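Peer 1: have a look; sequence and predicted model below, questions after that.
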Amino acid sequence: MTSPTTFPSNWIPTYDTCDEVSVYCPVKYTTLGYYPNLGVNIFLAIGFGLAALLTVAIGIWKRTWGFSIAVASGCFLECAGYIGRCFVSHNPWNGDAFKLQIVSIVLAPTLVCAGIYLTLKHIVEAIDRTLSRVSPRLYPIVFIPADVSCLAIQAIGGGIAAAAGVFNYELLKHGNRVIMAGVSLQVVVLVAFGLLGGDYLWRARRHFKNGGHDSSPDGASLFTDKKFRLFLIAVAGAYAAILIRCIYRIAEMAGGWANPIMQHESSFVVLESFMLLIACWLLSGFAPGLFFPQMTSSSSKRAEGAETEKRGGVESDSPGMETA
């Protein structure tokens, strides 16, 4: 009988040559190197699916369109990814299911991050825009495209690695390096966002502590509101969870495909799966529609109208002149 480590001449087990686990296609030669735990992945798929449905329901009810679309899309993608891992748990050589889980789980955090990036703009506008070092509208304009660019770099690296296959080792290494660059840049973008957000909240705290209530009464009232504080804690927790996940991704990809960290299921479940699940449930459970109503579309339009009217009273004395 042929042993599991003995292969025919010129035989290499890959997703193109194997379609199920067998003597010539052992599970250890798959990218993951193990049978994913079915129960854990069913739990994760249900968890992300419920978070997505809750986000959609509250988003429609409270009209928080941009935030809800971004976060719900990320949750649905995560759900799809773990459904893919459920199929992989039955057959680790299921190439289509493996690709589904890879693409979905890599793409989803970018969409969840987009929801977080949107919150800072509305927080600044609701508290006091003059305390921000940059215009609040620049936060999503800068950080969302930056995060998408990081994802694009990872996709390019994945394409290079896929083109290399198992025969062109040098090209495969270049693809892995490009993926690493994209993940590392994503961490840099997240850290930059965290620094700006933390700086703004620190400046707001100092402003109100030093008697800024008179100049920004609505902002002062919001800043001390318990529900708003819970919302800030939830967003900060989601941000920290995604940052931990991205740092883990750097370590996971450092050794290339099928390295020992990538083939260690427990670390993946804790540092990838549950970090994203925590982030998604914090953002859906403490949704801005319930805890930060100033982020709803109707409140935003009223705020923009008041700001435009305020500027118009000063700047529109000349006929035909309008403010942007």
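Peer 2: That came in fine, so what should we check first?

Peer 1: okay, CA-based contacts and neighbour counts for the rest of this
Peer 2: Fine.

Peer 1: just checking, residue 2 touches residue 8?
Peer 2: No - assessed by Cα atoms under 8 Å, residue 2 is found out of contact with residue 8, at 9.6 Å.

Peer 1: remind me which helix or strand residue 162 belongs to.
Peer 2: helix 138-164 (DSSP states H and E).

Peer 1: list the buried residues in that helix.
Peer 2: 139-140, 143-144, 146-151, 153-161, 164 (16 or more other Cα atoms under 10 Å).

Peer 1: that one: what's the following helix or strand?
Peer 2: With DSSP H and E, the next secondary element past helix 138-164 is helix 169-209.

Peer 1: and the helix or strand following that next one, how far out from the chain middle?
Peer 2: With elements assigned by DSSP H and E, the helix or strand that comes after helix 169-209 is helix 217-223. From the chain centre to the centre of helix 217-223 is a distance of 30 Å (Cα atoms, centre = their mean, to the nearest Å).

Peer 1: how many residues are close by residue 199?
Peer 2: A count of nearby residues for residue 199, using other Cα atoms under 10 Å, gives 15.

Peer 1: how near is the spatially most central residue of the chain to residue 59?
Peer 2: Compute the mean C-alpha point of the chain, and by Cα atoms, centre = their mean the closest residue is residue 109, 2.2 Å away. According to Cα to Cα, to the nearest Å, residue 109 and residue 59 sit 19 Å apart.

Peer 1: ok, and here's another one to check against it:
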Amino acid sequence: MTTELASYSSVLASAASVYESATSVLATATVKATSKSMSLIAAQAEATMSYYSLAQAAATITDPGVASSVSAQAAVASAYMKKLYDDNANYGGNAPNLAGNVALLVVMSIFLAIQLIYGAIYKNWWFFTCFTLGLILEVLGYSGRIWSNKNIASFDAYVLQLVCLTLAPCFLMAGVYYTIGEMTIIMGQMYSWLKPMQYSMIFIMCDLIAIALQAAGGAVAASALDVLDSTRGGANIMVGGLAFQVFSIGLFQFFWYVFLFRCYKSYKKYGDDCFDPQYASVRRRKIFLVYIGFISFAVLLVFVRSIYRLIELAQGFSGHLADTEIYFFILEALMMSLAICLLLITYPAAVYGRNTKIKVDKSVRALFENTQWLENARWFKFMQKKKDLSDGADSYKQEEEKATAPL
């Protein structure tokens, strides 16, 4: 009992010292951030003093009835201390799991190393640049979460993981958009409602808008956190950015599946001859169909992740989704890890073949000139020529059969 009371006295003395220092600073503080910070420190110290003085009293009171009443008051004071902590703690006071986040950091670092090796071998610079930037952000994000495990109160660690993991998919998707442009060339531009570079131009612009909104929202929220203000305004801006990102990925999928459907319809009717003959060797590779499936699934995984992030931020930084890490591991980490893995397994340049160059016209003219009629005319001419040759072969065969028929 003596040791316990001495411990109470020590904590009380420390809290009283902190309270005195905080109120002293408050008396002369002119900066808003300092005032808010010191007010919180003073409130926490005061709550600590209240709880431990009541606990100390409960330990020395011999009257059972009075002791019970004081213990009840101490319980109320303890709940208030916890509320003060939870309301102002990163991750709702739940430190990120160290083992899980270290494992994810290792996985993303391996992905980044593989990506760098691919880049050195295939030199597919557009996809390489976008994907590398996205993976660097993933690595930084999980580094921030590990830092937060060691120091949950660190403002810099919290902002690092929040910003990096929120923005990383935008860069990864920018690589996918360019890849889809290459796919329209491999199959034939007449099957696509958009030109090859229009996929990159339109949807990368959408991503830039989403990035700008999310970065602006993150900056507003960070400033609010720094002065212990409400982060709701910043969160709302980030929600707008994420909502726009969800919309753009959904729109992209619409164009992508229309393209695939039109290719499938033509293939069922004419076979592979209806596609651009220049890239027939690419389409004959067994991995090509797997590649199409993996791209589609990877984009769907990023879409699911973005919807999760949208709902999470709509609830706020202290909402149930934000404070419950199992949702993060499944709907953020797992979705992104699988998507990245699928795209590295079927790395675009490796699927096409090392010596195959897909030339995407990046000129302004190629972006805006309407050449769809020309593509359709070329395709029609090609198919008509094939039909004429086929008809000619049939006629020759019939004449030969007539000439060799018995009288």
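Peer 2: Happy to help now that I have it. Computed from a predicted model, the values in this text were never measured in an experiment.

Peer 1: how close are the two chains, by TM-score?
Peer 2: Superposed pair, TM-score by TM-score structural alignment, normalised by the length of the first structure: 0.81. Supporting alignment: 292 aligned residues with a Cα RMSD of 2.9 Å.

Peer 1: got the contact list for the aligned residue in the second structure for residue 245 of the first structure?
Peer 2: Taking TM-score structural alignment, the alignment pairs residue 245 of the first structure with residue 305 from the second structure. Contacts here follow Cα atoms under 8 Å, 6 or more residues apart in numbering; on that basis residue 305 of the second structure touches 331, 332, 335, 336.

Peer 1: point me to the helix or strand that includes residue 305 of the second structure.
Peer 2: helix 287-315.

Peer 1: so for that helix, what gets flagged as buried?
Peer 2: Burial within helix 287-315 of the second structure, assessed by neighbour count using 16+ other Cα under 10 Å, is assigned to 288, 291, 294-315.

Peer 1: okay, and the helix or strand following that helix goes to which residues in the first structure?
Peer 2: Once helix 287-315 of the second structure ends, the next helix or strand along the chain (criterion: DSSP H and E) is helix 320-323. Counting by TM-score structural alignment, helix 320-323 of the second structure falls onto residues 260-263 of the first structure.

Peer 1: cool, stretch 244-256 of the second structure as well?
Peer 2: So stretch 244-256 of the second structure sits over residues 185-197 in the first structure, by TM-score structural alignment.

Peer 1: quick check: buried residues in that stretch?
Peer 2: By 16+ other Cα under 10 Å, the buried positions in stretch 185-197 of the first structure come out as 185, 186, 187, 189, 190, 193, 194, 196, 197.

Peer 1: got those residues as a markdown table, with distance to residue 286 of the first structure columns?
Peer 2: Shown next, in a markdown table, are those (distance: Cα to Cα, whole Å):
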| residue | distance to residue 286 of the first structure |
| --- | --- |
| 185 | 29 |
| 186 | 25 |
| 187 | 24 |
| 189 | 24 |
| 190 | 21 |
| 193 | 20 |
| 194 | 19 |
| 196 | 22 |
| 197 | 18 |
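
Peer 1: the helix or strand harbouring residue 307 of the first structure: how far from the chain's middle?
Peer 2: Taking DSSP H and E as the definition, residue 307 of the first structure sits inside helix 297-315. Distance, stretch centre to chain centre, for helix 297-315 of the first structure: 32 Å (Cα atoms, centre = their mean).

Peer 1: packing partners of it?
Peer 2: Where contact means 3 or more Cα pairs under 8 Å, 6 or more residues apart in numbering; DSSP states H and E, helix 297-315 of the first structure is not packed against any helix or strand.

Peer 1: count of neighbours near the residue mapped onto residue 61 of the first structure from the second structure?
Peer 2: Matched to the second structure by TM-score structural alignment, residue 61 of the first structure sits across from residue 121. By other Cα under 10 Å, 12 other residues sit near residue 121 of the second structure.

Peer 1: next: the one 5 residues further on.
Peer 2: For residue 126 of the second structure, the number of neighbouring residues by other Cα under 10 Å comes to 15.

Peer 1: figure out the helix or strand that it lives in.
Peer 2: When elements are assigned from DSSP H and E, residue 126 of the second structure belongs to helix 125-150.

Peer 1: lovely, talk soon.
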